[in-house]
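Chemist: One predicted model, sequence on top.
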Amino acid sequence: MYKNSKISNYQLFTLLCGFMIGSSLIVSPAAGAKQEAWLAFLIGCIIGTILIAMYASIYRLNPSCTLIEALEKNFGKILGKVFGVLYIWYFIHLTSLVLRNFGEYSVVTGYPETPILFIIVCFSLIIAFSVRAGIEVMGRISEIFLVILTAILVFVFFSLITSFDLENLKPFMTQGIKPIINTAFGIVTFPFGETIAFLMVFPHVIKQEKIMKTSIFSSLFVGLVLIEVILRNTLVLGSNMASRDIFPSHIVFRLIPNLDVDPLLDVNLTVAGIIKAGICIYAASAGIVQLLNLDDYKPFVLPFTALAVSLSIWIYGSIMEMLQWASDIWPYYSIPFQIVIPCILLILSFVRHKRSGKVKNDKSARTI
């Protein structure tokens, strides 16, 4: 039975890091703040960490329950199933966005003559295979990925240190606080709020009591990594070029003198995309199994992946639409799934937990 699959807390940490880094290295969520992008990301990271802690708190109040089970437990069977269906759609939709992000990146940076559908299909087949292999296999993949990614980012940072221009961080806050706050809000929903999918993964963790600590630590680690990436890109390219370029990290990697490390970026982005899309497909597949009271999620992996591929091609007309959706629409579209429903779920879970504790105390008192 798939629920018997277990991952270590370190694997949970690496999965969370791979998931949040995912397409954040492709589509920069902080581009709108220009030279203050690092500050916007710092604010977004702090709020995002609080959001992730809220998800861990929901799981702590509903031990051994996935998101779908917690929804049914606290909202009731009917309303819980309705919300469950909505979340399954959300996970499939998020998968389609990730597939399109990586498809566009591959076409623009390396394979301009290759049809984007072919690239997305090849990418999705690897994702489907990984998900069918199980959450344990995905955990082991993420362990290897995080070490390599961290080493490459550190190497690139120090390789370009002579190209840094501190003047690129000036002037500071010439446009006021509003662009920073707007950008920080977008960062909260992408990538931190998307970790709501891990409420489908938490039951597989071996040391349940350390889930909160692991989740918070992974969020802070990802925040440091992405702030480093944003600062590096701004210091090397300047705020205008870093915000206007579609894929600034790709350009920065190509600026290292006498060394071509761009393929390393492509490999890491591919693995990060597999982790992020894989978690989403797993969450959707496991969710439908729980809604229908079935035992095996694997028969749903390929159909859901195929649906995500179809959506990824249909959802945007161009790469500019993709970027506009990510910056202008996605943050507001995500609010019900990432903030509103989880907040209500947390409150209901807390009330239920208090009531159950009171009932137990009353029973103990009567027994005495």
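Modeler: On my side now, so go ahead.
Chemist: From now on I want contacts and neighbour counts done on CA atoms only, so please keep to that.
Modeler: Fine.
Chemist: Identify the residues contacting stretch 276-293?
Modeler: Residues from elsewhere that reach stretch 276-293 (Cα atoms under 8 Å, 6 or more residues apart in numbering): 18-20, 22, 68-69, 81, 84-85, 87-89, 91-92, 94-95, 98-99, 127-128, 130-131, 138, 197-198, 200-201, 295-298, 300-301, 304-305.
Chemist: Now restrict the residues you listed to buried residues only.
Modeler: 18-20, 22, 68-69, 81, 84-85, 87-88, 91-92, 94-95, 98-99, 127-128, 130-131, 138, 197-198, 200-201, 297-298, 300-301, 304-305 (16 or more other Cα atoms under 10 Å).
Chemist: also this one, for the comparison:
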Amino acid sequence: MLDNGKVSIQQIAILILLASIGDSILILPSAIAGVAGQDTWISCLVGIVLGLAVLAIMLLLARKFPRDSYIQIMNKLLGRWAGGALGAVLLCYTLIIMTTMVREVGDFMVSQMMTDTPLWSIHILLVLIMIFSVRGGIETIGRTSEIFLPIFVIFVAAFLLMTMPNMEPIKLQPIMGKGWFPVMQGSVFMTTMTFTELFAFLFLLPYVKRDKHMERDILLAAGLGGMAVSMVATACILVLGSYISAHHLYPAYALAKKISIGNFLERVEALLAVIWVISVFFKAVVFMYAFNTGVAHLLRLKDQRSLALPVGIILFSLADVIAPNISYYNDVLNKDVPFSDLTFGLVIPLGLLLVAYIRGRMADSSRQGS
């Protein structure tokens, strides 16, 4: 074990809840509405079912190798060279996701809230907090998530309640107006961004104090996170309509600007910003911890905490060059990210389970033969 700390089932469930919401709550409604239109809510529900099935496959892999991280499982099943090569590709993709999240926060803050603030200042502030969090270890991350959870839940509930007076159910019609294909396209976005990116937790599960309800609690937490994203996406359609939701970079933020209760309670978009920054921060920290752990296992290091500062410097440097602008990022998000997420969150875990099954059958046959 690279980290002597342990987290409880409750703490890992909270982290999964926050990570499943992550950056999805702000940018996913636009992606889904762009293909599913007014049927976004159906896409979200289908995506939750598919996503929980994907997560169940990851948990099955973790159950077979309870003390090993994702890369250690690859090395055990595929050998040092093949497992190491696949692990290196996985780490590169993990770094890309982590960098993208930092850039997302920077772009959002600079374009929507702090327009006179240099982009690099937002990046360096977020990266510094991530470095300190990861250096604190898994226990520190878990305990911090418990502190922020009540604030997060209250803010999400308040945000959804305040949008209700502006909702128009007629905007959900016609139901299934374009058939099933756009709905399934939208469900792919929901499944990939909300659930398959939870593969990072395959690096954290060895540090969990396990009990018989662990898998149930993890699936429940991920399901609740998916429902939160679904409610926000549906609220965007009910208030803004499918066209504006599809063509606005941040439809949930535009939704927050529409809130006006009694001409008194207005300008509450900062509430959504707090919700989003909290969830993105914890998702980014989980990915940074997973990346450091994976590098340490790949290079056979004894401690992953020493990697926090150099990885943070790399992260800060890449955040400025990962994409020329937000439009480019959204184009990549819609075309390439779902397939990459499915590869590392579904295809590879399924492949590893198949290899483990075949090797187990071969071992049984050799024992029977002898």
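Modeler: Good, I have the coordinates. Nothing here was measured: the structure is a model prediction, and the numbers come from that model.
Chemist: Got a TM-score for the two of them?
Modeler: Superposed pair, TM-score by TM-score structural alignment, normalised by the length of structure 1: 0.93. Supporting alignment: 363 aligned residues with a Cα RMSD of 2.0 Å.
Chemist: quick revisit: out of the buried ones among the contacts of stretch 276-293 of structure 1, name the ones that lie in helices.
Modeler: 18-20, 68-69, 81, 84-85, 87-88, 91-92, 94-95, 98-99, 127-128, 130-131, 138, 301, 304-305 (DSSP state H).
Chemist: how about residue 86 of structure 1, what's its match in structure 2?
Modeler: Counting by TM-score structural alignment, residue 86 of structure 1 lines up with residue 89 in structure 2.
Chemist: Could you find the counterpart of residue 134 of structure 2 in structure 1?
Modeler: By TM-score structural alignment, residue 134 of structure 2 lines up with residue 131.
Chemist: And residue 344 of structure 2, by the same measure?
Modeler: Taking TM-score structural alignment, the alignment pairs residue 344 of structure 2 with residue 337 from structure 1.
Chemist: who are the neighbours in contact with its match?
Modeler: 87, 90.
Chemist: all strands for the stretch 151-300 of structure 2, in order.
Modeler: Using DSSP state E, counting those that start in this stretch, the strands found in the stretch 151-300 of structure 2 span residues 260-261, 265-266.
Chemist: Just send these back as JSON lines, with distance to residue 61 of structure 2 and mean neighbour count too.
Modeler: Converted to JSON lines, the strands of the stretch 151-300 of structure 2 look like this (distance: least, Cα to Cα, whole Å; neighbours: other Cα atoms under 10 Å):
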{"stretch": "strand 260-261", "distance to residue 61 of structure 2": "48", "mean neighbour count": "14"}
{"stretch": "strand 265-266", "distance to residue 61 of structure 2": "48", "mean neighbour count": "12"}
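Chemist: Let's have those strands in JSON lines, adding distance to residue 178 of structure 2.
Modeler: Formatted as JSON lines, the strands of the stretch 151-300 of structure 2 follow (distance: least, Cα to Cα, whole Å):
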{"stretch": "strand 260-261", "distance to residue 178 of structure 2": "33"}
{"stretch": "strand 265-266", "distance to residue 178 of structure 2": "36"}
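Chemist: Which one of these lies nearest to residue 172 of structure 2?
Modeler: Among the strands of the stretch 151-300 of structure 2, the nearest to residue 172 of structure 2 by Cα to Cα is strand 260-261 (22.0 Å).
Chemist: I'd like the distance from the closest one to the chain centre, please.
Modeler: On the basis of Cα atoms, centre = their mean, to the nearest Å, strand 260-261 of structure 2 sits 31 Å off its chain's mean C-alpha point.
Chemist: Compute the number of surrounding residues for the equivalent of residue 155 of structure 1 over in structure 2.
Modeler: Taking TM-score structural alignment, the alignment pairs residue 155 of structure 1 with residue 158 from structure 2. Look at residue 158 of structure 2: counted by other Cα atoms under 10 Å, it has 13 neighbours.
Chemist: For residue 271 of structure 2, see how far away residue 158 of structure 2 is.
Modeler: Here residue 158 of structure 2 is placed at a distance of 9 Å from residue 271 of structure 2 (Cα to Cα, to the nearest Å).
Chemist: and what of residue 170 of structure 2?
Modeler: Distance from residue 170 of structure 2 to residue 271 of structure 2, by Cα to Cα: 27 Å.
Chemist: residue contacts, residue 316 of structure 2?
Modeler: With Cα under 8 Å, 6+ apart, residue 316 of structure 2 has these contacts: 99, 123-124, 127.
Chemist: Over in structure 1, tell me which residue corresponds to it.
Modeler: That one, residue 316 of structure 2, aligns with residue 309 by TM-score structural alignment.
Chemist: Quickly find the element holding its match.
Modeler: Using DSSP states H and E, residue 309 of structure 1 falls within helix 301-314.
Chemist: what's the mean gap between that helix and the aligned bit of structure 2?
Modeler: Superposed on structure 2, helix 301-314 of structure 1 shows a mean distance to its aligned partners of 1.9 Å (mean Cα distance after the TM-score superposition for structure 1).
Chemist: okay, and the helix or strand following that helix goes to which residues in structure 2?
Modeler: Sequence order places helix 319-324 as the next helix or strand after helix 301-314 of structure 1, per DSSP H and E. On structure 2, the counterpart of helix 319-324 of structure 1 by TM-score structural alignment is residues 326-331.
Chemist: List the contacts of the host helix or strand of residue 365 of structure 2.
Modeler: Taking DSSP H and E as the definition, residue 365 of structure 2 sits inside helix 348-369. For helix 348-369 of structure 2, the surrounding residues in contact (Cα under 8 Å, 6+ apart) are 57-58, 61, 73-74, 77.
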